[in-house]
Each structure stands twice: as C-alpha cells, then as structure tokens.
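>>> structure, please.
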Amino acid sequence: MSAGEAVGAAPARRSLRPVLFGAAVCVILALLFGVPWWSLVAAGAGWPGWVFPAGTVLFVAGLVAFPVLMYLGHGRRALDWAARAGDTLLGVVWVLFTWALLGDVLRGALALGGVADPVRSRIVAAATLAVSVVLVLWGYVEAMRVPRVRRVEVTLPRLGAGLDGLRVVLLTDTHYGPIDRARWSARVVEAVNRLDADIACHTGDIADGTVSRRREQAAPLGDVRARLARTYVTGNHEYFGEAQGWLDHMRVLGWEPLHNRHIVVERDGSKLVIAGVDDRTAGSSGSPGHRADHAVALAGADPDLPVLLLAHQPQQIGQAVEHGVDLQLSGHTHGGQIWPFHLLVRLDQPSVQGLRRYGERTQLYTSRGTGFWGPPLRVFAPSEITLLTLRSAGGR
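As a prediction, the model looks like this:
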C-alpha cells in the first residue's frame, strides 16, 4: 500500500466510527426495550386484545423518548428535569431487561415441567413484573438513604506506631446532580462527623454540573470535621464540567485539593504522606495542566514514609504499585450500582469493591460510592461511608 492509500484509508476508518457507534447504540436500545416488551407483552400469554397494542405503544414511547431525554438532560442544554426522567427510565428498563432475561430461565423450567402457554407465559410475565417493581422501589430507597458506615481495618507494615489506629473516612462519588440532595448531603456530613475522623478523603465525582449549579448541594462538605486533614481529588465527571472550578471550590470549603501533589501529616512522632493524582481521563479532557502524574504528586516525599494515595479509579493501581504506594483509596465503580452491572464494570476495572492487595506492598480499597450516578437506584450494591482504621505492624 502506498503512503497516499494509507492516508486515504485512515480517514475512511475514522468516518465509519460514528456509524458503528450509532448502530451499536441502536442495537443496545432495541434489546433493552425489546426483551422486556416480548416477555411481558408479546410472548404467548394470550392477554386480552387491548394489552398488546397498549403495551407496545408504552415500550415504543419509552424507546423513542429515552435518547431525547438523555440528550436534553446530559447534553449541552443540561435540563435537570430531562436528566431526572431519562435516568429514571434507564434504571427501570435495565431492571426489567435483567429480570426478563432471568424470566426465560423460569420459562424453560416450566416448559420442562409440562406447563404450557398461555399459563406459562403469564406466570413468567407476572413474576418478572412483580420482582422488577419490588426491586425498583427498594432500589430507590437504597439510593436515597444516608449510606451505612462500612468499617475496614488495614494493616500497613510501614506505618509508624504513633499513627496506629488512625481513622480515615472516605467519601466518593457523591454525584450532586439533577435531583436536589442538599438535605441528604447535610445528613451524610452529620454521619461523617460522628465517626471522629483523623483524615477525611473525597476521591472525586463530586458533582454532575458546575459549581454554580451544585453549590448548595456541596455546601455541607464545608462542615466535615477531621483532626489532621481533609483531602480531595478529581474524578472523571469533574472533567465533563469544570474540574479546576471544583478544585478551587473545595479549597474554599476548607479541603486540601491534591492536584498531583502531597501533604504530610504527623501524630505522636510518626508521619504519613497523603498524595493525590488527577483522574486517569484528565489528560485527554482538554483541561490545561490536568493529567494523572504520580511522579509529580510524590516529588520530594521521604521514600521511607508510608504513602496513602487518593486516585479516583481503581484502574490507576498499576502506577501506584510502581511508585511504592502503601494504600490507594478509590471509588468510581459504585459497586455496579444496579445488579448485575458489576459484571460489566469488572471488564474495565481491576476491583469493583473492597480491599485487595497488589504486589508486595500496595493495597487498594475501592468504595461502592456514597451517592449514585444517573438512575436513582441501588440494587444489591449499597452505598457506603467508609471508615478505614489504619494499623501499624505492631498494632493490635
């Protein structure tokens, strides 16, 4: 192939990408709405004559409205009412899709048991709908509640005796957004302050929207109490809006933005480096001066001191291992948020939730998140406020 042919082929491939992406989105939407439509409406249940046209109109209306609502809600216009409607529709149809698929397992079992249509399909449709309604209602309550406190002990062999028992409270993925959760935010802060923290951390995705739009919801973070430090790093969602604006605003609220930098805290003669890096998407966001840089974040730090690193995505653990970090705190995954989405998250991230070890020194704790993104639902993936108690090698 000549140089001219190669140059001509590259734009052709690039021009196909929007087409392929659009086709993939259409297929996904057709499956999301089509599978539950078939299971609830079109399968051989023998419903009364009006059910099929009414059900079909309902699902088609949802299919058409969904991309419009998401464009209006999450596009340039950023209309909160559209985002609320589109996000809720996404959550409901995901639950219906999941349990319609599982309903086909029941369908097969009933067929093996000799149950014929229309009884078989009516049982499957009723079970799918009943389970979905219960999970949507329960998931909404779980999403909107103040998160439970998850208590974790982490032993760091290099931690000095003076810091044994250090209490680190982790918040992440608060996602202040189109649903006004200012009161929820205040109650979360009250729960945090009851934990008597030495260090408070927020590992990003603080909000969906600019500071001016989400200021009231974020305001209670200024009341978080911690004896030694309050630290914050950006998540990927900050780079959909104004990352530098949130870094500046968190400083106004009294937090220490760790924008590829570190601080050192000390207690009873023992010291701990607390470092933070930008989200891994920062470099491609177009935000000047933003990219994840572990070397810069740790420049000048005493290599003999233990390092606590804040990095939004678990996927950033590789660089943490390379730079000798003792413990990385992350969020981003939401624990999957709506079961079984965690299976897809696991394809992208090394950890979905909990504490794991990487290499000889480094450990990673991944929070399921304090808030939620998009659908106001949490199904089998509860939110959390994390209290990590750090122990030295000689601690109890």
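>>> could you use CA atoms for every contact and neighbour count after this?
OK.
>>> all helices for the stretch 251-396 of the chain, in order.
Counting by DSSP state H, counting those that start in this stretch, the stretch 251-396 of the chain has helices at residues 294-298, 317-322, 342-348.
>>> closest one to residue 121 among those helices?
helix 342-348 (28.2 Å; C-alpha to C-alpha).
>>> quick check: longest helix in the protein by residues?
The longest helix of the chain (DSSP state H) is helix 3-37.
>>> from the chain's centroid, how far away is it?
In terms of C-alpha atoms, centre = their mean, to the nearest Å, the centre of helix 3-37 is found 26 Å from the chain centre.
>>> for that helix, buried residues please.
29, 32, 33, 34, 35, 36, 37 (16 or more other C-alpha atoms under 10 Å).
>>> tell me how many other residues crowd residue 212.
9 (other C-alpha atoms under 10 Å).
>>> whoops, residue 109 was the one
Neighbours of residue 109 (other C-alpha under 10 Å): 13.
>>> what strand or helix carries it?
Assigned by DSSP states H and E, residue 109 belongs to helix 80-112.
>>> now do the buried residues in that helix.
For helix 80-112, the buried set under the neighbour-count rule, 16+ other C-alpha under 10 Å, comprises 80, 82-100, 103-104, 106-107, 110.
>>> does anything pack onto that helix? Which helices or strands?
Applying 3 or more C-alpha pairs under 8 Å, 6 or more residues apart in numbering; DSSP states H and E, we find helix 80-112 packed against helix 3-37, helix 51-74, helix 119-144.
>>> including distance to residue 390, could those helices go into TSV?
Converted to TSV, these look like this (distance: least, C-alpha to C-alpha, whole Å):
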stretch	distance to residue 390
helix 3-37	44
helix 51-74	40
helix 119-144	29
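>>> I have a second one here; can you model it like the first so I can compare?
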Amino acid sequence: MSVGEEVESRPRRRASRVIRFALIIGAILLLLFGVPWWTLIVSGNDWPTPVVVIGTIVFAVALAGFPALMFTGHGRGHHDVPAKIADTMLGVVWVLFVWSIAGQILTGVLWAAGVGTPARSRIATVVVALIALVLLLWGYAEAMRVPRIRRIDVTVPRLGAGLDGLRLVLITDTHYGPIDRARWSRGVTAAVNALDPDVVAHTGDIADGEVAQRREQAAPLADIRASLARVYVTGNHEYFSGAQRWVEHMAALGWEALHNRHLVVSRGGDSLVIAGVDDRTAAGSGVPGHHADHEAALEGADPALPILLLAHQPAQIEGAVAHGVDLQISGHTHGGQIWPFHYLVRLDQPALQGLSRHSERTQLYTSRGTGFWGPPFRVFAPSEITLLTLRAAA
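Model (predicted):
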C-alpha cells in the first residue's frame, strides 16, 4: 500500500467506526425505549386508540430527543438543564425497561393461569408502572440523602502497633453536577468530621463539570478535618472535566493531590506510606503528564513500610499486587447504582463493593460511592461514607 492509499484509508476506517458505534447506540436506545413502550402501550392491552397514540408519541419524542439532550448536557459545554432532563430520562427508562421485561414474564404466568386478554396485559402493565414509580421515588430519596456510615475493620499485617486503630474515612464519586448539591456537600463534610478521622481519602470523580462550574458544590471539602492527612486522586470523570485544574483546585482546598506520588504518615513511632495513582483512563485522555504510574508513586518509599494506595478503579488492583501494596481503596462502581446494572459493572471490574483479597499481601476495598452519576436514583445500591479502621496483626 502506498502512503497516499494509507492516508486515504484512515478516514474510511474512522468513518466505519463512527457508523458502527452509532448503530450500536441506536440499537440500545431502541431496546431501552421500545420494550417499555411495547409493555405499557401495546402488547395486548387493548387501550383506547387515543391512549395508544398519545403514549406512542411520548415514547417517540423521548427516544428522538434523548441523544441530543445527553450530548448537549454532557458535552464540552456541560449545559446543566438538558443534562438534568437527559439523566432523569435515562434513570426512568432503565427502571421501566427492567421491570417491563419482568412484566412480560408476568403476562406469561397469568396466561398459564388462564387469565384472559386484555386483563392479563393490563394487570402486568399496572404492576410494572406501580413498581417503577415506587422504586424511582425511593431511589431518588436514596440518591439525594447524606450517605450512611459504613464501618469496616481491616487487618493490615505489616501495620505497626503505633498505627493500630488508625481511622481512615473514604469518600469517592461525589459527582458534583447539574443538580446543585452544595447543601448535600456540607452534610457530607459534617458527617466525615463527626467520625474524627486520622486520614480522609477521596478516590476521584469529584465532579461532572469544570472547577468554575462546580466550585460552590466542592467548597465544603476545604472544611473536612483529618489529624494526619487529606489525600485525593483523579477518577475517570476528571478527564472529561479539566483533570489538571481539579488537581490544582484540590491542592488549593488543602488536600494532598497524590498525582503518581506518595507521602508518609507516622504515629506512635510507626509509619504508613499513602500513595496515589492517576485513573487508568488518564493515559488516553491527552492531558499532559497524566497516566497511572505505580513506580513513580512509590519511588523512594521504604519497602519495609506498609502501603495504602488510592486508585479510582478496582481494575487497577493488578498494579497494586505487582508493587506489593497492602491495601488499595477505590470507588468507581457505585455498587451498580440502579439494579440490576451491577451485572454489567462486574464485566469490567474485579469487585463491585466491599473488602476483597487479591494476593497474600494485597487487599482491596471498593466503595459504593458517596454521590451518584447521572440519573438521580440509587436502587438497591446505597451510597456510603466509609470508616475503615486499620488494625495491626494480633
């Protein structure tokens, strides 16, 4: 192939990828909106014609408008009004999609039980609508509340006796975004401070939007207190929202931004290395100097000391194992956020939530997240502020 032919083929390959991506997204949206439309509007319900027409128009308009709202809201401009509409639509349609599938199963059961048409379809439709409504109202309340405290004891065999009982508070995935949660942020700060932490860690995804847009919501982070350290690493969403500016802003708020670096905390004559690495998406973000680098993060650290590593994604645990980390703390998964999305999360991540072991030395704690991304709902995946109490070996 000549140079000219090669150059000409690149745009064709890019165009092919764009078309393939668009077709996949289109198919997913047709399923997400189409299954609820079929279950609630058509599917043997025998509703009056005006109901069918109006219902079909509502679903068609939602399907057509959703991509534009999502792109406008979460594109470079981060326009909050379309983002709020698109995010809410996504949450509603996901819940309707999941329970519409269950509704079709219920219809089959009613058919087997001898219930005639259209009664069986209408019964299933009412059940689906009621369950979806209850879950969405409850899920909204769960998403907007200040998270409950989750208390976990973690034994770190290499931890010195002087650090036994160290109180580490983990917050993550605050996702300050289109819905103004400045008051919620102040509540989180109060809850963290009430735990009297030695170390507070934020493992990324601070916000969806630039510092200038989310400054007020993030401001209460400056008031969080810790006797030894406040530390932070980037998440994948920082790389849509000015990662380096968030690193600098967190430093301005008094946090140690562990941008592939570490610090050492000491108490009672014993010490602990606290290291942090950038998110695993950083290398492909185009932000200069950002990439996950465990070697740089641990350069100069005493290998005899125990290591606590901040890394946004549980999937970064392989690097932690390879570098002898004792405990990695992560977020990213949101615990699935809206059931049963956690099955999809597990395809990409080695852990969904909680404490897990990944080598003889290395443990991983995965938080379900302090805030929420996008849809303002949490269904069977409660948020958390985590108090990890580190214990030395007996």
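>>> post the TM-score for the overlay when you can.
The TM-score (TM-score structural alignment, normalised by the length of structure 2) is 0.98; 393 aligned residues with a C-alpha RMSD of 1.3 Å.
>>> circling back to that earlier point, and the angle for the longest helix of structure 1 with helix 51-74?
130 degrees (axes from the mean of the first three to the mean of the last three C-alpha atoms, to 10 degrees).
>>> would you map the strands across the stretch 251-396 of structure 1?
256-257, 261-267, 270-276, 307-310, 327-330, 354-358, 362-366, 384-391 (DSSP state E, counting those that start in this stretch).
>>> what are the contacting residues of the fourth one?
Residues lying outside strand 307-310 of structure 1 but in contact with it, judged by C-alpha atoms under 8 Å, 6 or more residues apart in numbering, are 201, 203, 232-233, 272-277, 320, 324-330.
>>> how about the longest one?
Contact with strand 384-391 of structure 1 is made by 147-157, 159, 163-171, 192, 195, 367-370, as judged by C-alpha under 8 Å, 6+ apart.
>>> how about 7 Å then?
147-156, 164-171, 368-370 (C-alpha atoms under 7 Å, 6 or more residues apart in numbering).
>>> returning to what we had before: need the strands of the stretch 251-396 of structure 1 in a markdown table with distance to residue 346 of structure 1 and mean neighbour count, can you?
Shown next, in a markdown table, are the strands of the stretch 251-396 of structure 1 (distance: least, C-alpha to C-alpha, whole Å; neighbours: other C-alpha atoms under 10 Å):
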| stretch | distance to residue 346 of structure 1 | mean neighbour count |
| --- | --- | --- |
| strand 256-257 | 29 | 21 |
| strand 261-267 | 29 | 17 |
| strand 270-276 | 24 | 23 |
| strand 307-310 | 20 | 27 |
| strand 327-330 | 15 | 29 |
| strand 354-358 | 13 | 14 |
| strand 362-366 | 12 | 24 |
| strand 384-391 | 19 | 22 |
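>>> of all those strands, which one comes closest to residue 42 of structure 1?
The minimum distance between residue 42 of structure 1 and these falls on strand 384-391, with 40.2 Å, by C-alpha to C-alpha.
>>> how much does that closest one stray from structure 2?
Here the mean offset of strand 384-391 of structure 1 against structure 2 after fitting is 0.4 Å, by mean C-alpha distance after the TM-score superposition for structure 1.
>>> which part of structure 2 matches that strand?
Mapping strand 384-391 of structure 1 onto structure 2 (TM-score structural alignment) gives residues 384-391.
>>> skipping adjacent residues, who's closest to residue 111 of structure 1 in space?
residue 120 (7.4 Å; C-alpha to C-alpha, 6 or more residues apart in numbering).
>>> now do the closest residue to residue 159 of structure 1 other than its chain neighbours: how many residues are near it, please.
Spatially, and ignoring its direct neighbours in sequence, residue 159 of structure 1 is nearest to residue 392 (4.8 Å; C-alpha to C-alpha, 6+ apart). When counting by other C-alpha under 10 Å, one arrives at 19 neighbours for residue 392 of structure 1.
>>> next: residue 299 of structure 1.
By other C-alpha under 10 Å, neighbour count at residue 299 of structure 1 equals 12.
>>> residue in structure 2 matching it?
Using TM-score structural alignment, residue 299 of structure 1 lines up with residue 299 in structure 2.
>>> and the gap between its match and residue 231 of structure 2?
Going from residue 299 of structure 2 to residue 231 of structure 2 by C-alpha to C-alpha, to the nearest Å gives 18 Å.
>>> verify the contact between the residue nearest to residue 159 of structure 1 and residue 161 for me.
Yes: Residue 392 of structure 1 lies in contact with residue 161 (C-alpha atoms under 7 Å); the separation is 5.9 Å.
>>> OK, contacts around residue 26 of structure 1?
So residue 26 of structure 1 contacts nothing (C-alpha under 7 Å, 6+ apart).
>>> and if you look at residue 55 of structure 2?
residue 41.
>>> swap in residue 220 of structure 2?
185, 186, 189.
>>> kindly confirm my reading that it is in a helix.
Yes: judged by DSSP: H, G, I helix; E, B strand; the rest coil, residue 220 of structure 2 forms part of a helix.
>>> figure out which of the helices of the stretch 251-396 of structure 1 is closest to residue 136 of structure 1.
Once the helices of the stretch 251-396 of structure 1 are compared by C-alpha to C-alpha, helix 342-348 is nearest, at 17.2 Å.
>>> and the contacts of that closest one?
Counting by C-alpha under 7 Å, 6+ apart, residues outside helix 342-348 of structure 1 touching it are 333, 335, 336, 352.
>>> tally of neighbours for the spatially closest residue to the last one that is not a sequence neighbour?
So that's residue 352 of structure 1. Take residue 352 of structure 1 and drop its neighbours on the chain: the residue closest to it by C-alpha to C-alpha, 6+ apart is residue 335, 5.3 Å away. Neighbourhood size, residue 335 of structure 1 [other C-alpha under 10 Å]: 29.
>>> my guess is residue 335 of structure 1 contacts residue 351. True?
No: with contact defined as C-alpha under 7 Å, residue 335 of structure 1 does not reach residue 351; the gap is 9.0 Å.
>>> so which of the contacts of helix 342-348 of structure 1 wins on neighbours?
residue 335 (29 neighbours).
>>> check contacts around it.
Residue 335 of structure 1 touches 342, 352, 353, 368, 381, counting by C-alpha under 7 Å, 6+ apart.
>>> sounds good, over and out.
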